[in-house]
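Enquirer: Here is a sequence together with a model predicted from it:
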Amino acid sequence: MHRTAYSLVATDLDGTLLRGDDTVSDRSLAALARVAEAGARHLVVTGRPAPRVRPLLDGLGCTGLAVCGQGAQVYDAGADRLLWSVTLDRELAETALGKIEAEVGEVYAAVDQDGVDGLTLIEPGYLMPHPTLPAVRVGRRGELWSEPISKVLLRHPDLTDDELAATARAVVGSLATVTMSGPGTVELQPCGITKATGLALAAEHLGLSPGQAIAFGDMPNDIPMFHWAARGVAMANAHHELKAVADEVTLSNEDDGIAVVLERLFGGD
């Protein structure tokens, strides 16, 4: 067995473990198999809600835990149930949206509903940044609040993601946590909830500590996870804010960047 200091490997999905076509390369799958053979655990830590992660976890053969919804959900893939979840108060979400729109004009919103079968609802004008993910279009914004939600997704017709996120952080305050998790993806989630809070809960459940963890990511929403883990590895395609706090920068998600590092740590063929 190849010995390594890490017994927990935490990976983001989009832009990190997944290639642009939503697949995982054979090389990455083989590297993750070596992680499992060494007795270490692989945890997916993603902004995607549990229902949008389930098919990917099936493809990876994951039957354990996954951190979903930017840390708002700890999902047990084998049992298809949430071990833990926290929702974003819908009145606070509406208030936060109003404050943002007072600054930047109209934004387009979507929500991820809570639960293992929660839907992604999108209001008129909102374009899904990831067209492969299923969504249900509603007729007006008020319909977004019909069921408990884990987060709100925002897009602006003119502002960049960085500009929208910066303005949202400035005006939202303690109403919600603002994250940027990918191109066209600025999000509001429950205050204080991050990938790190969800990962910490999952790790505690597994009896693992931050000192045993290595994390991989590509966007600013991965920064808390990098601060939590002993080592943070950014992809070559990562946002500059994440690269600035990374311990290492590997190759891109298209070039098996995760596998390169895992083969070094856990051995490879």
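Expert: Nice, thanks for sending it over.

Enquirer: hey, let's count contacts and neighbours off CA atoms from now on
Expert: OK.

Enquirer: any idea where the strands of the chain begin and end?
Expert: 8-11, 41-45, 65-68, 73-76, 81-85, 108-113, 120-122, 136-137, 149-155, 177-182, 185-189, 213-217, 231-234, 248-249 (DSSP state E).

Enquirer: ok, the nearest residue to A196 once chain neighbours are set aside - contacts?
Expert: Nearest non-adjacent residue to A196, counting by Cα to Cα, 6 or more residues apart in numbering: M225, 4.4 Å away. Shown in contact with M225 (Cα atoms under 8 Å, 6 or more residues apart in numbering): T194, K195, A196, L199, A215, G232.

Enquirer: can you give me the helices for the stretch 51-200 of the chain?
Expert: 90-104, 161-172, 195-206 (DSSP state H, counting those that start in this stretch).

Enquirer: Of the ones you listed, which is nearest H42?
Expert: Closest approach to H42 among these (Cα to Cα): helix 195-206, 10.6 Å.

Enquirer: Now do that closest one: which elements does it pack against?
Expert: Helix 195-206 sits against strand 65-68, strand 73-76, helix 223-228, with contacts defined as 3 or more Cα pairs under 8 Å, 6 or more residues apart in numbering; DSSP states H and E.

Enquirer: Export these as CSV, with columns for distance to L154.
Expert: Listed next are those as CSV, based on distance: least, Cα to Cα, whole Å:
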stretch, distance to L154
strand 65-68, 18
strand 73-76, 20
helix 223-228, 20
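
Enquirer: Buried deepest among these, which one?
Expert: Counting by mean count of other Cα atoms under 10 Å, strand 65-68 has the highest mean neighbour count of those, with a mean of 29.

Enquirer: what's in contact with that one?
Expert: Counting by Cα under 8 Å, 6+ apart, 43-50, 53, 73-77, 195, 198-199, 202 sit against strand 65-68.

Enquirer: got it, and stretch 252-262?
Expert: Applying Cα under 8 Å, 6+ apart, the contact partners of stretch 252-262 are 15-20, 25, 27-28, 31-32, 35, 216, 235-238, 250-251.

Enquirer: same thing with stretch 45-60?
Expert: Contacts for stretch 45-60 (Cα under 8 Å, 6+ apart): 10-14, 29, 63, 66-71, 73, 75, 77, 112, 115-119, 133-134, 181, 195, 199.

Enquirer: let's bring in a second model and compare:
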Amino acid sequence: MTSAGWAGATGVNGDGWRPQVVALDIDGTLLKWVEGSGAAHEEVAPAVRDAVRRAYAAGAHVVLASGRSPHGMTKVADLLGLPDAELRDGDRLWIVASNGAVILRYPPVDVVHEETFDAREAVQQILERRPSVLVAVEERGIGYRINDHFPPGELSGDMVVTPVEELVAHPVSRVIIRDPEATAEEFVELGRSLGLHGISYVVGWTAWLDLTPVGVSKASGLSYVCDQLDLEPSDVLAIGDGRNDIEMLTWAGRGVAMGQAIPEVVEVADDVTATVDDDGAAAELARWFPTAEQVEV
């Protein structure tokens, strides 16, 4: 793993590599999970916030990469206090939203790239197998259109109950399928049984399934960002914990799984850090962007 852009930089490890891009998952990486739910606490631990800001202050491009919709991600940027004009005047963050289907700059919200697809057939197949599932489609900048209400805290913004046929009447960037009565394992089997054409799926920690266009993932979104920055995958440090992080961790020059990540994620990672409850993202970032005290040691 080498990066000409950081030649001569040593980090804590002294191996000559230091990331120019820091790609961060949100839920389960920056934000701790609410025990027993599919939602996360909307607060960033001080150690994690400080570590992210050190990376930013050192000149790294901090990119938030999540399955969340754009409006669910900008508030996390605000929690991090980024961008910060005192550290980098005129800077705007890159954000990879909706599992790579939507890419934006912030602030203000400026969508620079979006992938859409026709989800009607896929949703129909799912409803034939599981008629009671919850379905959601993002209403950018507002919230979601849903066929029924999701468990509290799992979606952000305003919710507009809408018939399913209207939800997918036009091309969309992402469809969420949820069944609070099912398990993640059951949804993995559901995804495998669909035989979808032109559509990808990823299952979350719970019975939560995201549908996106084939070839669209956090990795494809980050690749778009790197092209704009004239950087390579080898320049990227990516940290995540979920199935929707697998492509990103495989693609990045250094992919790190959180300590609580499922085995499928750990298997593709270059390394494993501490759990989100133990501020694992901060521990990994400290390897490359240490505190003044760590440098002295």
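Expert: Sure thing, it's come through. Source: prediction; values computed, not measured.

Enquirer: which among the contacts of stretch 252-262 of structure 1 end up buried?
Expert: Buried by 16 or more other Cα atoms under 10 Å: 15-19, 25, 27-28, 31-32, 35, 216, 235-238, 250-251, out of those.

Enquirer: Who's the closest spatial neighbour of E232 of structure 2, skipping the chain neighbours?
Expert: E232 of structure 2's closest residue in space is C226 (Cα to Cα, 6+ apart), at 6.1 Å.

Enquirer: What does that neighbour correspond to in structure 1?
Expert: Counting by TM-score structural alignment, C226 of structure 2 corresponds to A203 in structure 1.

Enquirer: next one: V214 of structure 2
Expert: Per TM-score structural alignment, V214 of structure 2 is aligned with C191.

Enquirer: mind listing what its match touches?
Expert: Counting by Cα under 8 Å, 6+ apart, C191 of structure 1 touches L88, S174, L175, A176, T177.

Enquirer: swap the cut-off to 6 Å and go again
Expert: By Cα atoms under 6 Å, 6 or more residues apart in numbering, the contact set of C191 of structure 1 is A176, T177.

Enquirer: Tell me how far it lies from T46 of structure 1.
Expert: Taking Cα to Cα, to the nearest Å as the measure, C191 of structure 1 and T46 of structure 1 are separated by 17 Å.

Enquirer: How about P55 of structure 1?
Expert: 14 Å.

Enquirer: how many neighbours does the residue nearest to S220 of structure 2 when sequence neighbours are not counted have?
Expert: Nearest in space to S220 of structure 2, with sequence neighbours left out and distances taken as Cα to Cα, 6+ apart, is G100 at 6.3 Å. G100 of structure 2 has 31 neighbours, counted by other Cα atoms under 10 Å.

Enquirer: Please say which position in structure 1 G100 of structure 2 maps to.
Expert: G100 of structure 2 maps onto G71 in structure 1, with residues paired by TM-score structural alignment.

Enquirer: isn't its match right next to L201, touching?
Expert: No: between G71 of structure 1 and L201 there is no contact, the gap being 9.1 Å when judged by Cα atoms under 6 Å.

Enquirer: Would you mind measuring from L201 of structure 1 to D80 of structure 1?
Expert: On the measure of Cα to Cα, L201 of structure 1 and D80 of structure 1 end up 18 Å apart.

Enquirer: how about A274 of structure 2, what's its partner in structure 1?
Expert: Mapped onto structure 1 by TM-score structural alignment, A274 of structure 2 lines up with L251.

Enquirer: What lines up with V265 of structure 2 in structure 1?
Expert: Match for V265 of structure 2 (TM-score structural alignment): L242.

Enquirer: Contact partners for its match?
Expert: M219, P220, I223.

Enquirer: now structure 2: which of those match?
Expert: On the basis of both residues aligned by TM-score structural alignment, their matches' Cα atoms under 6 Å, what survives of the contacts of L242 of structure 1 in structure 2 is I223.

Enquirer: Just put the contacts of L242 of structure 1 in TSV and tack on distance to G211 of structure 1.
Expert: Putting these into TSV (distance: Cα to Cα, whole Å) gives the following:
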residue	distance to G211 of structure 1
M219	22
P220	21
I223	16
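
Enquirer: Return the member of the contacts of L242 of structure 1 nearest to H2 of structure 1.
Expert: Among the contacts of L242 of structure 1, I223 lies closest to H2 of structure 1 (Cα to Cα), at 28.7 Å.

Enquirer: Find the residue closest to whatever residue of structure 2 lines up with the closest one in space, skipping its chain neighbours.
Expert: In structure 2, the residue paired with I223 of structure 1 is I246, using TM-score structural alignment. Closest residue in space to I246 of structure 2, ignoring its immediate chain neighbours: V265 at 5.7 Å, by Cα to Cα, 6+ apart.

Enquirer: What of F187 of structure 2?
Expert: A207 (5.6 Å).

Enquirer: For the one you found, grab the count of nearby residues.
Expert: By other Cα under 10 Å, neighbour count at A207 of structure 2 equals 20.

Enquirer: Identify the residues contacting it.
Expert: Counting by Cα under 6 Å, 6+ apart, A207 of structure 2 has contacts R178, D179, A182, T183, A184, F187.

Enquirer: and these as CSV, adding distance to R120 of structure 2 and neighbour count?
Expert: Formatted as CSV, the contacts of A207 of structure 2 follow (distance: Cα to Cα, whole Å; neighbours: other Cα atoms under 10 Å):
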residue, distance to R120 of structure 2, neighbour count
R178, 16, 24
D179, 19, 20
A182, 22, 14
T183, 24, 14
A184, 23, 18
F187, 19, 21
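
Enquirer: Pick out whichever of these sits closest to E166 of structure 2.
Expert: Of the contacts of A207 of structure 2, the one sitting nearest to E166 of structure 2 (Cα to Cα) turns out to be R178, at 17.8 Å.

Enquirer: re the thing from before, now render the helices of the stretch 51-200 of structure 1 as JSON lines, adding distance to G257 of structure 1.
Expert: Output for the helices of the stretch 51-200 of structure 1, formatted as JSON lines (distance: least, Cα to Cα, whole Å):
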{"stretch": "helix 90-104", "distance to G257 of structure 1": "36"}
{"stretch": "helix 161-172", "distance to G257 of structure 1": "25"}
{"stretch": "helix 195-206", "distance to G257 of structure 1": "21"}
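
Enquirer: highest average neighbour count across the ones you listed?
Expert: Ranked by mean neighbours (mean count of other Cα under 10 Å), the helices of the stretch 51-200 of structure 1 are led by helix 195-206, with a mean of 20.

Enquirer: can you give me the angle that helix makes with strand 213-217?
Expert: Put simply, helix 195-206 of structure 1 runs at 140 degrees to strand 213-217, going by axes from the mean of the first three to the mean of the last three Cα atoms, to 10 degrees.
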